[in-house]
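Novice: coordinates only, no sequence provided:
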């Protein structure tokens, strides 16, 4: 009896185990994910961390919207061709692969992080994916390409159904933690307002 209980326990574990490929498939099959974010940046020699919060949207076919609400307004839009940043309603700053290839590469990487894009991540990082049980997972990224290896020591992703947190450790000893909550999958297409934000910028 104990033998079969052990077999059943092991089978249940492996049957429920999650892999990086399965995680990527889950993300790519979801057209739109919306979530709330809280970001904490701890900078060496600064007594208090820097806190910010807002809403994030990642659309499989359009890109990433990062809509910071506080401590000041900042809208960041990323797609395959450009990055646009608008701070407190000021004129937009536009970054493309032509005018700033390193910055564009980094921001293109942000989309790969949120979508668990294995091919992009493997080009830039050594991956350590772990199934934590009960659907939870973690992914540690260690940079293997320049300039990422000059900026980051490692990047840790963790979640359950979706991506719940990103922890960035940089070479100067600073840390940035992004916690995502209130994930929403509906509506499955962009609203008129969301589409306008992508089209305008």
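Specialist: Right, received. Where do you want to start? Computed from a predicted model, the values in this text were never measured in an experiment.

Novice: alpha carbons only for contacts and neighbour counts from here, please
Specialist: OK.

Novice: center of the protein - which residue?
Specialist: The structure's the chain has its C-alpha centroid closest to residue 114; by CA atoms, centre = their mean the separation is 2.9 Å.

Novice: that one in helix, strand or coil?
Specialist: Here residue 114 is recorded as helix under DSSP: H, G, I helix; E, B strand; the rest coil.

Novice: who's in contact with it?
Specialist: 58, 163 (CA atoms under 8 Å, 6 or more residues apart in numbering).

Novice: how close does it sit to residue 149?
Specialist: 20 Å (CA to CA, to the nearest Å).

Novice: for residue 121, same thing?
Specialist: 13 Å.

Novice: and the residue nearest to the centre of the chain, how far from residue 35?
Specialist: Per CA to CA, residue 114 is found 11 Å from residue 35.

Novice: now do residue 22
Specialist: As judged by CA to CA, residue 22 and residue 35 stand 21 Å apart.

Novice: in addition, the following structure is provided for comparison:
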């Protein structure tokens, strides 16, 4: 009996490293896909290196799988962007790195939450670390032209994406912290705007 118990314990210990390595990109995607519609608050901070200035804005976002991301800026000004999967392919970084922001973030959320890893794979190398409750992924541009505008993108979270940081050309950085995230109800989905505002 004791020998059998020891054998079970040993098997369990041998299995631990395998379980630790089981969290891969597919496992992360499956975790994110558990919530087909999500809403929450965001705080967006930009560091502009050449003028040594920090700009902060806040608002709410809503995501509906395979349909859209609604990005509602509330402070310091009010503005709303509705981005669909078709729009996301056009959300490439502009020549002015300072303008990189809401469209790129919305496009990333659509691709990550919507399972469009192939779109990201064609543009970025991806390094994933951690486990289901505390994961981190780094995206590095493959294309030299894209690398001239974006140094890297880092995302981290657990149940949901909690932090996004984008390092831009010239030393600029953009960070978005997500909070108060919760699934959307059917009534809340119906109430979302559907007109894209740019």
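Specialist: Perfect, thanks for sending it. The shown structure was predicted, so the numbers you read here are calculated from the model rather than taken from an experiment.

Novice: list the TM-score for the superposed pair.
Specialist: Here the TM-score for the pair of chains, by TM-score structural alignment, normalised by the length of structure 2, is 0.76; 183 aligned residues with a CA RMSD of 3.1 Å.

Novice: Three-state assignment for residue 30 of structure 2, please.
Specialist: helix.

Novice: quick check: residue 43 of structure 2 touching residue 56?
Specialist: Yes - between residue 43 of structure 2 and residue 56 there is a contact under CA atoms under 8 Å: 7.1 Å.

Novice: got the residue ranges for the strands in structure 2?
Specialist: Assigned by DSSP state E, the strands in structure 2 fall at 37-48, 53-64, 68-75, 79-83, 124-131, 134-141, 150-157, 161-168, 173-183.

Novice: save those strands as CSV, and put in mean neighbour count and distance to residue 23 of structure 2 too.
Specialist: Listed next are the strands of structure 2 as CSV, based on neighbours: other CA atoms under 10 Å; distance: least, CA to CA, whole Å:
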stretch, mean neighbour count, distance to residue 23 of structure 2
strand 37-48, 19, 23
strand 53-64, 18, 24
strand 68-75, 21, 27
strand 79-83, 20, 30
strand 124-131, 16, 6
strand 134-141, 18, 9
strand 150-157, 19, 14
strand 161-168, 20, 16
strand 173-183, 18, 23
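
Novice: using JSON lines, lay out the ones you listed together with distance to residue 11 of structure 2.
Specialist: Output for the strands of structure 2, formatted as JSON lines (distance: least, CA to CA, whole Å):
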{"stretch": "strand 37-48", "distance to residue 11 of structure 2": "40"}
{"stretch": "strand 53-64", "distance to residue 11 of structure 2": "42"}
{"stretch": "strand 68-75", "distance to residue 11 of structure 2": "46"}
{"stretch": "strand 79-83", "distance to residue 11 of structure 2": "49"}
{"stretch": "strand 124-131", "distance to residue 11 of structure 2": "21"}
{"stretch": "strand 134-141", "distance to residue 11 of structure 2": "26"}
{"stretch": "strand 150-157", "distance to residue 11 of structure 2": "31"}
{"stretch": "strand 161-168", "distance to residue 11 of structure 2": "34"}
{"stretch": "strand 173-183", "distance to residue 11 of structure 2": "39"}
